[in-house]
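Q: okay, here's the prediction I keep looking at, along with the sequence it came from:
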Amino acid sequence: MLLSLTLLPLMASAVSGSWSGSGVGGVVSVGGQTLASRPLMPVIPPGATLLRITWRIKLLSAPPLGLRIKLCSQDKCILLDSLSGQKNVEGALTANGPFYFIYSVESQGQLLPPLNVVSNQLTISYR
């Protein structure tokens, strides 16, 4: 019994959960431009550690060659290698938002068709 009372504070601090949010995107019509999504503001407990992210991005047309997508928090960004996926990110990003999707196309000139981001969705798992 004494051991269980001793471990109680550790168990209470190890609460885990998840948060999901989504937003609309925007348009990039010329290579070299950067588009930042509207901020996604998670509501999570103070001191939580971000463990895993899941994302899904919908485009109006096929992604252009040279598309780079990053997910950024307050002080760091990570490269996302596809329009949807999951990634373990423990220690790579802070758990508190806001989070932004950053889109850029590494090319020159007008994009035909333009990059039109219909939506971006983010789910974060934390402990």
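A: Alright, I've got the coordinates.

Q: alpha carbons only for contacts and neighbour counts from here, please
A: Noted.

Q: for the residue minimising distance to the centre of the chain, give me its contacts.
A: A centroid search over the chain (Cα atoms, centre = their mean) returns residue 71, at 4.4 Å, as the residue closest to the centre. By Cα atoms under 8 Å, 6 or more residues apart in numbering, residue 71 lies in contact with 77-80, 99-102.

Q: one more structure, for comparison:
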Amino acid sequence: MAGRAFGSIVAIASAAVAVISPAVAASSLMHTNFGGDSRHAWTASVSAPALYGRGVRALSAPILPSGYLAQAEGVITAVRWRYRFARVPPPNLQAYLCNANRCVLLPGPEGKTDAFRGDDADKGFVFAFRIPGQGPLTPVLQGQASQITVSYR
């Protein structure tokens, strides 16, 4: 069952990433050196979604780079994430960061992953959130912000 749920999250997230949303507020691209093999990065953020019930997935708007990526191979080396809610979420909150290729279960509200290493840096991401179980979530878990920084070479 968990494999089926994860597969459907990937499918839904892939479809969401394919949609270009003007609601994405992306910062300008940065030229920086994060050490290692990263030479460039882009940062973007969107409002985090609200969760109204258990057992229901909530997706953020697609998070996309703004403008042209700096001259580079455009290959991801690492992704940093951060998400926030208006109140402390339940401990069983499942949070995923997804691109068109995969979804990664996030261990907490902020961190860094190399799971997207080698993927295209000019493609979008979405956050997917789910609280296991059934029934309404009272009070509603109101999202505040979701942000990623994609480091690439």
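A: Received the coordinates, thanks. Values in this document were obtained by computation on a predicted structure and should not be read as measured data.

Q: and the TM-score between them?
A: Remark: TM-score between the superposed chains equals 0.79 [TM-score structural alignment, normalised by the length of the first structure]; 113 aligned residues with a Cα RMSD of 1.9 Å.

Q: A strand includes the residue nearest to the centre of the first structure, no?
A: Yes: counting by DSSP: H, G, I helix; E, B strand; the rest coil, residue 71 of the first structure falls inside a strand.

Q: what's the match for it in the second structure?
A: Residue pairing (TM-score structural alignment): residue 71 of the first structure is matched to residue 97 of the second structure.

Q: mean deviation, the lengthiest strand in the first structure versus the second structure?
A: Longest strand of the first structure, by residue count under DSSP state E: strand 110-126. Overlaying the second structure shows strand 110-126 of the first structure at a mean distance of 1.1 Å from the equivalent residues (mean Cα distance after the TM-score superposition for the first structure).

Q: how about the contacts of residue 71 of the first structure in a markdown table, adding secondary structure?
A: Conversion of the contacts of residue 71 of the first structure to a markdown table gives the following (three-state DSSP):
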| residue | secondary structure |
| --- | --- |
| 77 | strand |
| 78 | strand |
| 79 | strand |
| 80 | strand |
| 99 | strand |
| 100 | strand |
| 101 | strand |
| 102 | strand |
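
Q: returning to what we had before: in the second structure, what stretch matches the longest strand of the first structure?
A: Residue correspondence for strand 110-126 of the first structure in the second structure, counting by TM-score structural alignment: residues 136-152.

Q: that older thread, preserved in the second structure, out of the contacts of residue 71 of the first structure?
A: Counting by both residues aligned by TM-score structural alignment, their matches' Cα atoms under 8 Å, the members of the contacts of residue 71 of the first structure that carry over to the second structure are 77-80, 99-102.
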